[in-house]
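*Asks:* can't give you the sequence, but here's the structure:
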């Protein structure tokens, strides 16, 4: 009975510290290049109380890894301690020593891992190194939450494409805008700030060219202290129709605007966009210059983009949904009524595809955010 009680206490402690490591990992979402944003903690007893003595999150650009930073902060405190890591410590030699070897050298007693690394260079090898050194290893603590936090990395590794979140703001009468009216405020200011946070957490934000023509969005992060966290802005523009006067070109770093054009686009139009500061890349299209959504994501995956926030418009959203390439839906349901001139939403609360599960609901003022996901 006492043994079972002690085991339950340890399990509760593991969940608590792993949840903290997952929260830590989210700090650098969208900023770690091709690497996942991992969180790691070093925990040891201080005066009989389990205490965090080292913290680490994957550094900007992807290196150094979280475990190396946590061990560095802990110093000698890592000896005999428990290491928490949201992803299996790496075992291959790259631009830094393997994290698994560093943990062994630090003298850790136990390692708790949320989920194994699908990278073929790791895939269980990190765990094997730790066990050979006599370190106790537990895998699977808070695995679902960790996988959600690293969905971009895991999707890119497993499917060769980024994880796609479709963001839609839908009015009470099932509209996402008004024809010929430019940007229409469907949701209130609190919900719009929530969208800014979503942008921070993604590698790229993507829209179709018609959205740029009609709404002229900036697609940046405009929250105090977070402006530098604006993601790559991607415009799906087969014929290079993006207006040279678009507001996104008023930003200081126009090179963070990526226009995806086809071979059908006029060379002069492509050249003007490049002169304006945009990065223009040509991808495969059909004979009319139209892109397959899968080819768009394949191209972004080759670029190392792990996560995409798809913000519009209706036709672009519909095509990605029909292709089965949307992984998460962030549906903002508003009380606003647009009227008959409105643009019909590709989906609403009562028409979410059946293979999506509702995973959360929050209120932002009078607006509701309902989130749906396909199982990872």
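*Replies:* Received the coordinates, thanks. Please read all numbers here as calculations on a predicted model, not as lab measurements.

*Asks:* from here on, contacts and neighbour counts on C-alpha atoms
*Replies:* Will do.

*Asks:* in this protein, which spans are helices?
*Replies:* Ranges of helices within the chain are 2-25, 66-74, 99-106, 125-132, 143-149, 151-159, 189-200, 209-215, 267-275, 293-302, 314-322, based on DSSP state H.

*Asks:* Most tightly packed of these?
*Replies:* The highest mean neighbour count among these, using mean count of other CA atoms under 10 Å, belongs to helix 66-74: a mean of 24.

*Asks:* Out of the helices of the chain, the one nearest residue 330 is which?
*Replies:* With distances scored as CA to CA, the stretch of the helices of the chain nearest to residue 330 is helix 189-200 (9.5 Å).

*Asks:* Contacts for the closest one, please.
*Replies:* With contact meaning CA atoms under 8 Å, 6 or more residues apart in numbering, helix 189-200 is reached by 29-30, 205, 220-223, 226, 229-231, 309, 332, 364-365, 367.

*Asks:* Just the buried ones out of the residues you listed, please.
*Replies:* Neighbour-count burial (16 or more other CA atoms under 10 Å) applied to these gives 29-30, 205, 220-222, 229-231, 309, 332, 364, 367.

*Asks:* related to what we said a few turns ago, which one, of the helices of the chain, ends up nearest to residue 358?
*Replies:* helix 143-149 (13.7 Å).

*Asks:* Would you work out how far apart the start and end of stretch 109-121 are?
*Replies:* Stretch 109-121 has an end-to-end distance of 24 Å (CA to CA, to the nearest Å).

*Asks:* just stretch 175-189 next, same as before
*Replies:* Taking CA to CA as the measure, stretch 175-189 stretches 18 Å from start to finish.

*Asks:* can you give me how far it is from the chain middle?
*Replies:* With CA atoms, centre = their mean, to the nearest Å as the basis, stretch 175-189 stands 26 Å off its chain's centre.

*Asks:* here comes the other one, which I'd like you to weigh against the first:
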């Protein structure tokens, strides 16, 4: 299964399809073939592995797959049917497919007499496809809220200036995070105050190959000369101030992951609504003081109401720290 996870990681992390890997084993444990999913419209991992074998060469083999084989016809056929037609005798998979249409492959295989084992390295597999699994379970894009702050939690000085609190390593990492999301979202306040480009750029300022869709939420118009109009992706504007409504609109547009980079007002709205899956906090060893905190009111009237998070990782970036935190009380894995 760990080899299948390595194969799965070769596939694209963005988009509507999960990363999936498959290893076909002989009865003596020897690896016979391997495969992985290379993106929407391409063969699924199981079919990719089976395609490397001749007729009847898969009969009696064990298929080890990181995700439950699908049981529906989309741009490709059901993997459950492909495994049955190939004569695979046993299927071992890590994570159940939560999709209403795509799930059920395990039950179908079991009903056809195939030995099925589920849950092997489930936690590791769920972590790999977390950015796909959360949207599949919740029906909304995966939401990452990011901010940079001083040790005392300030995102800007009293006059509003914030360039730069963190160092170059942290700032470059932000661009890599942008490129890893389908969309990047800010409020109109940030657009009017900072005129951001919201592009993902390399060390020399060049545009990276993957660019997030720029999204602006709010009722005030984006100025005609704003840099966002020169973004390589078309600007999306969502009226109103309802985070859930904004995510619904982005979901309809095929967006499955959103990086919220707006100021305290926008970030706090997503936190209050319980719509944040990952928190990325770039913490600089500096003190600023004053009123410009990274978040606004979260509806926490008492310390008993505080929002406890779990620190998933801490990574040094130059002189700064990147802290990734999650809310384990929510519905996300």
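*Replies:* All right, it came through fine. Nothing here was measured: the structure is a model prediction, and the numbers come from that model.

*Asks:* overall similarity of the pair, as a TM-score.
*Replies:* Between these two chains, after superposing, the TM-score reads 0.83 (TM-score structural alignment, normalised by the length of structure 2); 319 aligned residues with a CA RMSD of 2.9 Å.

*Asks:* Dump the helices of structure 1 to a markdown table, plus distance to residue 183 of structure 1.
*Replies:* Listed next are these as a markdown table, based on distance: least, CA to CA, whole Å:
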| stretch | distance to residue 183 of structure 1 |
| --- | --- |
| helix 2-25 | 34 |
| helix 66-74 | 41 |
| helix 99-106 | 48 |
| helix 125-132 | 50 |
| helix 143-149 | 31 |
| helix 151-159 | 29 |
| helix 189-200 | 13 |
| helix 209-215 | 5 |
| helix 267-275 | 23 |
| helix 293-302 | 25 |
| helix 314-322 | 13 |
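
*Asks:* Out of those, flag the one nearest residue 88 of structure 1.
*Replies:* For those, the distance to residue 88 of structure 1 is smallest for helix 125-132, at 6.3 Å, taking CA to CA.

*Asks:* one step back: list just the nearest of the contacts of helix 189-200 of structure 1 to residue 282 of structure 1.
*Replies:* Using CA to CA, the contacts of helix 189-200 of structure 1 come closest to residue 282 of structure 1 at residue 205, 18.4 Å.

*Asks:* And the closest one? What does it align with in structure 2?
*Replies:* Alignment note (TM-score structural alignment): residue 205 of structure 1 maps to residue 184 of structure 2.

*Asks:* One more: residue 69 of structure 1?
*Replies:* Using TM-score structural alignment, residue 69 of structure 1 lines up with residue 48 in structure 2.

*Asks:* Isn't that match up against residue 36?
*Replies:* Yes. Using CA atoms under 8 Å, residue 48 of structure 2 is in contact with residue 36, at 6.4 Å.

*Asks:* quick one, strands of structure 2?
*Replies:* Ranges of strands in structure 2, per DSSP state E, are 21-25, 31-36, 62-67, 90-95, 115-118, 142-150, 183-187, 213-217, 236-238, 257-260, 278-284, 310-317, 320-326.

*Asks:* residues making contact with the fifth one?
*Replies:* With contacts defined as CA under 8 Å, 6+ apart, strand 115-118 of structure 2 is touched by 68, 89-96, 106, 109-110.

*Asks:* and if we set it to 7 Å?
*Replies:* If you take CA atoms under 7 Å, 6 or more residues apart in numbering as the criterion, strand 115-118 of structure 2 is touched by 89-95, 106, 110.

*Asks:* Read off where it ends up in structure 1.
*Replies:* The alignment of strand 115-118 of structure 2 onto structure 1 (TM-score structural alignment) covers residues 136-139.

*Asks:* The matching stretch vs structure 2, average offset?
*Replies:* Once fitted to structure 2, stretch 136-139 of structure 1 is off its aligned match by 2.1 Å on average (mean CA distance after the TM-score superposition for structure 1).

*Asks:* what's around the nearest residue to the match of residue 69 of structure 1 once chain neighbours are set aside, how many residues?
*Replies:* Nearest non-adjacent residue to residue 48 of structure 2, counting by CA to CA, 6 or more residues apart in numbering: residue 35, 4.9 Å away. Neighbours of residue 35 of structure 2 under the rule other CA atoms under 10 Å: 24.

*Asks:* cool, and residue 96 of structure 1?
*Replies:* That count, for residue 96 of structure 1 with other CA under 10 Å as the rule, works out to 11.

*Asks:* Which position in structure 2 pairs with it?
*Replies:* When structure 2 is aligned by TM-score structural alignment, the residue opposite residue 96 of structure 1 is residue 76.

*Asks:* Could you pull up the contacting residues of that match?
*Replies:* Per CA under 7 Å, 6+ apart, neighbours of residue 76 of structure 2: 41, 43.

*Asks:* If any of the contacts of strand 115-118 of structure 2 are buried, put those into a PyMOL selection.
*Replies:* Filtering the contacts of strand 115-118 of structure 2 down to the buried ones (16+ other CA under 10 Å) takes a single PyMOL command:
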select buried, resi 89+90+91+92+93+94+95+106
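
*Asks:* farthest-separated two in the contacts of strand 115-118 of structure 2?
*Replies:* Farthest-apart pair in the contacts of strand 115-118 of structure 2 is 89 and 95; separation 19.4 Å (CA to CA).

*Asks:* just to revisit the earlier point, need the winner for burial among the strands of structure 2.
*Replies:* When the strands of structure 2 are scored by mean count of other CA under 10 Å, the highest mean neighbour count falls to strand 62-67 (a mean of 29).

*Asks:* other SSEs contacting that strand?
*Replies:* On a contact count with 3 or more CA pairs under 7 Å, 6 or more residues apart in numbering; DSSP states H and E, strand 62-67 of structure 2 meets helix 2-8, strand 21-25, strand 90-95.

*Asks:* Same list, those, but as CSV with distance to residue 192 of structure 2 please.
*Replies:* Converted to CSV, these look like this (distance: least, CA to CA, whole Å):
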stretch, distance to residue 192 of structure 2
helix 2-8, 42
strand 21-25, 45
strand 90-95, 44
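
*Asks:* Now the residue nearest in space to the middle of structure 2: closest residue in space that isn't a chain neighbour?
*Replies:* In structure 2, the residue lying closest to the centroid (CA atoms, centre = their mean) is residue 131, at 2.8 Å. Excluding the flanking residues, the one nearest residue 131 of structure 2 by CA to CA, 6+ apart is residue 142, at 6.0 Å.
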